[in-house]
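> can you look at this prediction? I've put the sequence above it.
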Amino acid sequence: MPKETFYHLAEDKKQRIMDAAKKEFSRVPLGDASIARIIKDAEIPRGSFYQYFEDKEDLYFYYFQSMRRNFQQELNLAIEQANGDLFEGFEFYFSKMVREVLQGTNAAFYKNLFISMDYRSFHKVAPHFGKRPQAPCPPDQQHKEDLQEFYDRVDLSLLKVADQKELQLLVKMLMHTVFSTIAEGYRHMQENDDHSIDEVMAEFTLKLNWLKNGATKSR
């Protein structure tokens, strides 16, 4: 997260930094990103950058978190639309998310994110469905409220889960499926221009049905 000095900046300066972050992280993946380009576009000295962030990774994940809350809210709305059905809700959620991620205004950023994603970065950018540490910043409090809203909307009577801990584990599996399917979608589209969002959606629905109903036939 940013250092305290970042939060005290004027709004226009904070926006310049975030715009510069979007530009650079949309150009290349995190590992190839250049702090020199970011500070040039943001019109700040290099020393000032380190007064606001520990390093480029710190800025990267903060930039993503500024967008992530929208996805959490979209998931909550999808669960409500599905009347508490977790699997149906994830299908609604994915159908909306996949179009924004693959074709929306931030598609270049998401492409670099998903193509280069590893286990560590997954846990940085995925919605946190477990306990989160206490933090003083208001966005964290809002996220916890959104998170509790999510759990309150899931109909546990439709699931074979004993408690919220097991529900968290199931949701993490579903989120892994969301992220891996999107990454595969980017790769397929790079290799084959004819690969469509509908095909990505069909692959996700197939995986979702396997998780929901199993992949083995009755003897």
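Alright, I've got the coordinates.
> when you work out contacts or count neighbours from here on, use the C-alpha atoms and nothing else.
Will do.
> once you drop chain neighbours, what's closest to residue 203?
Distances taken as C-alpha to C-alpha, 6 or more residues apart in numbering place residue 181 nearest to residue 203, at 7.3 Å, with adjacent residues excluded.
> from residue 138, how far off is the one you found?
Residue 181 sits at a distance of 32 Å from residue 138 (criterion: C-alpha to C-alpha, to the nearest Å).
> put this beside the first:
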Amino acid sequence: MTLTNLSHLSPTKLGRIQAALLQEFSTYPLSQAQVARIVKTARISRGAFYTYFTDLSAAYRYLYQRALIELHQPLTFENSLLINYDPQLYYKVAADFTRRLQNSCYYDFIKLHLIYNEPFLNTPASSSMLLDSQHWQAMVLVHATIQDILLKPTQREKYLARLKAALIKQ
């Protein structure tokens, strides 16, 4: 599914479809999601759904891609992270991302993604390049911390402090 399949839609209709996808995938794991609920909420026909998406997984991937773009867009860090290892920068990225996520409409969606859907979708890593061991370890720690915070949001500061300590020890 490419974005061009949706590019001809009016902003209103596209917004309804995106809102319906977000509602469905924020409420149900992919294995329990239903096209019927999505089309009812979006006020589109089942045939229209399959015009825009090849299947439910394609619709999910579309929303996941939108969420990541929106959540990562203000975080300009990737190039500077890969040049020199800076534990403070990794910490800042994790803290900023989790703060943005907690205040985002995508919070429940990303939480369900990490708990139920990620293992089944084979989503590619954020960077296709092979990282050196120090950067790879930092990325693993950051992603594990984000998952911990999603599962126990009241412990955010504790998890971030643990991340900071682990990054500095590397």
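Sure, I can see it. These numbers come from a predicted model, not from an experiment.
> show the contacting residues for the aligned partner of the residue nearest to residue 203 of the first structure in the second structure.
Aligned counterpart of residue 181 of the first structure in the second structure: residue 145 (TM-score structural alignment). Applying C-alpha atoms under 8 Å, 6 or more residues apart in numbering, we find residue 145 of the second structure in contact with 94, 159, 160, 163.
> could you point out the helix or strand that follows the strand or helix carrying residue 145 of the second structure?
Element membership for residue 145 of the second structure (DSSP states H and E) is helix 133-151. With elements assigned by DSSP H and E, the helix or strand that comes after helix 133-151 of the second structure is helix 156-169.
> what are the buried residues along that following helix?
The neighbour-count criterion (16 or more other C-alpha atoms under 10 Å) identifies 156, 159, 160, 163, 164, 167 as the buried residues of helix 156-169 of the second structure.
> what is the helix or strand in which residue 99 of the second structure is found packed up against?
Using DSSP H and E, residue 99 of the second structure falls within helix 87-102. The helices and strands touching helix 87-102 of the second structure, judged by 3 or more C-alpha pairs under 8 Å, 6 or more residues apart in numbering; DSSP states H and E, are helix 56-72, helix 133-151, helix 156-169.
> what residues of the longest one count as buried?
By neighbour count on 16+ other C-alpha under 10 Å, the buried set for helix 133-151 of the second structure is 135, 138, 139, 141, 142, 145, 146, 147, 148, 149, 150.
> contacting residues for the first one?
When contacts are counted by C-alpha under 8 Å, 6+ apart, residue 135 of the second structure is found next to 82, 85.
> same question for the fifth one.
Residue 142 of the second structure sits next to 90, 91, 94, 163 when contact means C-alpha under 8 Å, 6+ apart.
> for residue 123 of the second structure, see how far away the residue nearest to the spatial centre of the second structure is.
In the second structure, the C-alpha nearest the mean C-alpha coordinate belongs to residue 68, at 4.5 Å (C-alpha atoms, centre = their mean). As judged by C-alpha to C-alpha, residue 68 of the second structure and residue 123 of the second structure stand 12 Å apart.
> about what we covered before: of all the helices and strands packed on helix 87-102 of the second structure, which one is nearest residue 9 of the second structure?
Of all those, it is helix 56-72 that lies closest to residue 9 of the second structure, at 15.2 Å by C-alpha to C-alpha.
> just checking, what packs against that closest one?
The helices and strands touching helix 56-72 of the second structure, judged by 3+ C-alpha pairs under 8 Å, 6+ apart, are helix 11-27, helix 87-102.
> right, and the helix or strand after that helix?
Trace forward from helix 56-72 of the second structure with DSSP H and E and the next one is helix 78-83.
> contacts for that following helix next, please.
Contacts of helix 78-83 of the second structure (C-alpha under 8 Å, 6+ apart): 89, 90, 135.
> if we can go back for a sec, as CSV, the contacts of residue 145 of the second structure with distance to residue 12 of the second structure would be great.
What follows is these, written out as CSV (distance: C-alpha to C-alpha, whole Å):
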residue, distance to residue 12 of the second structure
94, 34
159, 40
160, 39
163, 42
